[in-house]
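Visitor: Quick one, fold the following:
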Amino acid sequence: MTSIAYCTNVHPAEDLPGIIAQLDRYAVPVREELGVDTLALGLWLAEPVARGLAEDVTARRGLAAELRARGLTVSTLNAFPYGGFHQDVVKHSVYLPRWTDPRRLSYTMACATVLADLLPDSASYGSISTLPLAWREPWTKTDDVRAQAAFDVLARYLRAEADRNGRPIKLAVEPEPGCVLDTVADAVGWLAGRVDHDHIGICLDTCHLAVSFADPVEAVKEIHRTGLSVVKVQASAALEVAEPGTDEGKRAIAAFVEPRYLHQVRENTPTGVLAADDLPEALTDLPASHPWRVHFHVPLHAEPAAPLTSTTDVLLAAAEAVRAASDVMPHVEVETYTWTVLPGLSTDLAAGIAAELRWAIDHIGGAP
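Guide: The predicted model follows:
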């Protein structure tokens, strides 16, 4: 049965004592709220923590013991944010360092070393999600060459780790609007035939997929047609507003403007999809005459107030397509990192995460 994890990048700690304290404050209460003996996590380790653990096998074993003692398991890491993910302003800095920067490769290799020693006995593989190369500008043909070289080095490292540990660690590249690999089609076009398909595939973030207005079933088919695989699904939902040009629509969507994260917007017109890189820009520059989808991860179980809706229909269609295309369902991680910036939030965080996981288990299938 597929384990459905929740991603700990919703928590701000960037040192090991802080991470363990937040597991006690949030993850253990989530497990208890769900009434289960074990809870799967998609663990986020900022670069200094990942590097320190990779250099210290005793520390890795200690973290594994701390997780077991709390009834927590880890089969996947989120290595998209390098650090500083809860600064007052994150925006474009989340896409740094790029895959042309040696620091990104070193960080990802460190994460692989750590994950190999955290995998539970039940895990057939481990996964690490990462950014889609970089923000789209600047990016050159030379950058393509450098990024491919970094992936080649990483693939050799992952093969060696698999030989050492008996189970593979796989990289999951996560397309995101506005990036070099903006859509699933972009990611497939860049990765297919260029990387080691046994160790590098796709992280299908269903919020990002929805924002692109791609057909989820066709997107999954496109991945598999090329010999790539969905290594990981990030179960997430975007905001949608059918009539963004009305006074009611504008007011509702404007309530989600906030300074920390980037909220890319796409407008689906009969002649093509129009783009804005952030919500304030969209409110000023897009015609708002056709439906919008907004890169703002909203809780899966809580439908936004009208006239807003969420794209959980895209999530469910994508998950079903992945299940149909794969012998084994890949890792599923609920990734709602925006709890702290949601307007009018009054829900206790642990209770909210537990409610999301219940929704995911009921609608996608699996266990926490």
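Visitor: When you work out contacts or count neighbours from here on, use the C-alpha atoms and nothing else.
Guide: Noted.
Visitor: now the lengthiest helix in the chain, how far from the centre of its chain.
Guide: Once the chain is assigned using DSSP state H, the helix that runs over the most residues is helix 141-165. Helix 141-165 has its C-alpha centroid displaced from the chain centroid by 21 Å (CA atoms, centre = their mean, to the nearest Å).
Visitor: buried stuff in it?
Guide: Of the residues in helix 141-165, 143-144, 146-152, 154-155, 157-159, 161-162 count as buried by neighbour count, 16 or more other CA atoms under 10 Å.
Visitor: what's the burial count for the nearest residue to P12 once chain neighbours are set aside?
Guide: If you skip the residues right next to it in sequence, P12 has H86 as its closest partner in space, 5.6 Å away by CA to CA, 6 or more residues apart in numbering. Here the neighbour count serves as a burial measure; for H86 (other CA atoms under 10 Å) it reads 18.
Visitor: quick one: what helix or strand has the residue nearest the centre of the chain in it?
Guide: Taking CA atoms, centre = their mean, the centroid of the chain lies closest to Q234, which sits 5.0 Å from it. Take DSSP states H and E as the rule and Q234 turns out to sit in strand 230-235.
Visitor: chain center to whichever helix or strand comes after that strand, what's the gap?
Guide: If you walk from strand 230-235 toward the C-terminus, the next helix or strand you reach (DSSP H and E) is strand 239-241. Centroid separation for strand 239-241 versus its chain: 19 Å, with CA atoms, centre = their mean.
Visitor: coming back round to it: same for the longest helix of the chain, what does it pack against?
Guide: Other helices and strands packing on helix 141-165, by 3 or more CA pairs under 8 Å, 6 or more residues apart in numbering; DSSP states H and E, are helix 102-118, strand 169-173.
Visitor: so how far is whichever helix or strand comes after the first one from its chain's centroid?
Guide: So the one you mean is helix 102-118. Toward the C-terminal end, the helix or strand that comes next after helix 102-118 (DSSP H and E) is strand 126-130. Relative to the centre of its chain, strand 126-130 is centred 9 Å away, using CA atoms, centre = their mean.
Visitor: now swap in stretch 8-23 and tell me
Guide: A distance of 17 Å separates the centroid of the chain from that of stretch 8-23, by CA atoms, centre = their mean.
Visitor: quick revisit: among the helices and strands packed on helix 141-165, show me which one is buried the most.
Guide: Using mean count of other CA atoms under 10 Å, the stretch among those with the largest mean neighbour count is strand 169-173, at a mean of 28.
Visitor: Another for comparison:
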Amino acid sequence: MLTKYGHLTYCTNIHGGESWQDHFDILKATFPLIKQQVSPSDPLGIGLRLSDLASRDLQEPSQLRAFKDWLLSQDAYVFTMNGFPFGAFHGDVVKAHVHTPDWMTAERLSYTLRLFDILEQLVPGGMDGGISTSPLGYRHGYADTASQWTDMRKRATQQIVDVAAYLIDIRQRSGKTLHLDIEPEPDGVLETGPEFIAWFTQELVPMGAASLTERLGMTYAEAEDALKDHIRLCYDVCHFALGYESHQEVADQLHRHGIKIGKFQISAAIKAELPVDKSERLAIGEAFMAFDEPTYLHQVLAKQRDGNVHRFRDLPEAQGALYEDGAVEWRSHFHVPVFLEDLGLLKSTQSDIIEVLHMQHDRQLTHHLEVETYTWGVLPRDLQLPIADSISRELLWVIHEFEVV
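Guide: Predicted coordinates for the structure are as follows:
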């Protein structure tokens, strides 16, 4: 829905169904309930997640036409998509495979271009459209040698330049501005705001501008501007909160370099301060382990008294470090409902969301706002609620937070 602060939606990666028909069936059953609760009189946007399989199905003209007709009948529209998970995202062990195939591969490039072909047909005229994607790949898959790390980044960056060239062509043909939104996260090749900015300014722009000037006859300045239009940051609030990053500082650095935020993904992690008392600390450790489940990665970032952050690839790996003398706080990657701040012994990083919403209220940093809580099905049972009601409650909470700023 269009608010004073941007288009607000939720990401359909909360729904299962890897084929398009299965996903569409769930969407048809759920979306009308959400719209009635959140935006009964005005159009409501959809943040569409398509697997590779579903994207192949939906590119068929008859399937796409049927979906567009359904959107019209529901007073709905698509302006953003999630192109991060390529394959199955529910019911299977995902873990680090969420990054595969990564940006080294032809499969990732082809999948992403297919998504943009679909988005070009769906996004309303006069509106920009974005697709979020993996932060190049999984960091620990390229840690063997410095040359392997360098080669991976070079290949991945070149393929993202290829996407930019494709999107420049779309804009010239259709007048629509579409952008690829890179999503840093713990253990990604790009983990943090500063890492993303350094990659953008020191690798993407030099390589991309050189390529676009040769291929498209642009000046260097025109090529740099085009890259900044078509390659943006997906700012997942959960991921930046996990790294104890200053949202204000990241936003200021992005502005200084002229880099755009494609969308805010509104999401919350779990956290807790670690008391000195060992029995109290054990209880908190057990509360964290209640969120350990086999589907997704739940990285832990442990803040130390000296300000350093120790990183663990998953909750079980962090368990043995619970009693580290220098550890003062744990944060773990588990998207919990954004309207919950108090989780008993644990808290959520909801305060980070509120800070980002205040920034958006004051500075209008993007046009796209997407609630992304995809873990309802693996939440501890006492936190599970009916899906449509839960999504509606999240969207209404965001709207309320904007109103009380």
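Visitor: that older thread, translate the residue nearest to P12 of the first structure into the numbering of the second structure.
Guide: Alignment note: H86 of the first structure maps to H90 in the second structure; criterion TM-score structural alignment.
Visitor: Wasn't its match part of a helix?
Guide: No: applying DSSP: H, G, I helix; E, B strand; the rest coil, one finds H90 of the second structure to be coil, outside a helix.
Visitor: What spatial separation is found between it and Q384 of the second structure?
Guide: Remark: distance between H90 of the second structure and Q384 of the second structure (CA to CA, to the nearest Å) = 16 Å.
Visitor: can you list the residues that contact the host helix or strand of G201 of the first structure?
Guide: If you go by DSSP H and E, G201 of the first structure is part of strand 200-205. Under the criterion CA atoms under 8 Å, 6 or more residues apart in numbering, residues 129, 155, 170-175, 184, 187, 191, 223, 228-236 lie in contact with strand 200-205 of the first structure.
Visitor: counterpart of D162 of the second structure in the first structure?
Guide: If you follow D162 of the second structure across to the first structure using TM-score structural alignment, you land on V153.
Visitor: what's the counterpart of G243 of the second structure in the first structure?
Guide: The criterion is TM-score structural alignment: under it, G243 of the second structure has S212 as its aligned partner in the first structure.
Visitor: no, scratch that, I was asking about D128 of the second structure
Guide: Under the alignment (TM-score structural alignment), D128 of the second structure maps onto Y125.
Visitor: Tell me how many other residues crowd its match.
Guide: For Y125 of the first structure, the count of nearby residues is 21 (other CA under 10 Å).
Visitor: next one: C179 of the first structure
Guide: By other CA under 10 Å, 19 other residues sit near C179 of the first structure.
Visitor: Show me what it aligns to in the second structure.
Guide: For C179 of the first structure, the equivalent position in the second structure is taken to be G188, counting by TM-score structural alignment.
Visitor: Same check on E281 of the first structure?
Guide: Aligned by TM-score structural alignment, E281 of the first structure pairs with E317 of the second structure.
Visitor: Mind listing what's buried along the host helix or strand of its match?
Guide: Assignment of secondary structure by DSSP H and E places E317 of the second structure within helix 315-319. Buried positions in helix 315-319 of the second structure, judged by neighbour count with 16+ other CA under 10 Å: L315, P316, A318, Q319.
Visitor: contacting residues around the third one?
Guide: Okay, so that is A318 of the second structure. For A318 of the second structure, the residues meeting the contact criterion (CA under 8 Å, 6+ apart) are V300, F312.
Visitor: And for the first one?
Guide: The neighbourhood of L315 of the second structure, defined by CA under 8 Å, 6+ apart, consists of F288, M289, D292, H298, Q299, V300, S332.
Visitor: are any of those residues buried, and which?
Guide: F288, D292, H298, Q299, V300, S332.
Visitor: nearest to A223 of the second structure, of those residues?
Guide: The shortest separation between A223 of the second structure and any of these is 37.0 Å, and it belongs to Q299 (by CA to CA).
Visitor: Would you agree the closest one is in contact with Q319?
Guide: No: shown here, Q299 of the second structure and Q319 do not form a contact pair, counting by CA atoms under 8 Å, at 11.4 Å.
Visitor: May I ask you to confirm that E176 of the first structure belongs to a helix?
Guide: No: looking at E176 of the first structure with three-state DSSP, it is coil, so not inside a helix.
Visitor: so it touches A185, yeah?
Guide: No: applying CA under 8 Å as the test, E176 of the first structure and A185 come out as separate, 11.2 Å apart.
Visitor: Neighbour count: those two, which is higher?
Guide: When E176 of the first structure is set against A185 and neighbours are counted by other CA under 10 Å, the residue ahead is E176, at 26 against 17.
Visitor: Could you look up the SS state of the nearest residue to that one once chain neighbours are set aside?
Guide: Nearest residue to E176 of the first structure, sequence neighbours excluded (CA to CA, 6+ apart): D182, at 4.9 Å. Under the three-state scheme (three-state DSSP), the conformation of D182 of the first structure reads as coil.
Visitor: what sits against D182 of the first structure?
Guide: If you count contacts by CA under 8 Å, 6+ apart, then D182 of the first structure has P132, P175, E176 around it.
Visitor: how much space between the last one and V220 of the first structure?
Guide: Distance of E176 of the first structure to V220 of the first structure, computed by CA to CA: 15 Å.
Visitor: Thanks a lot, see you next time.
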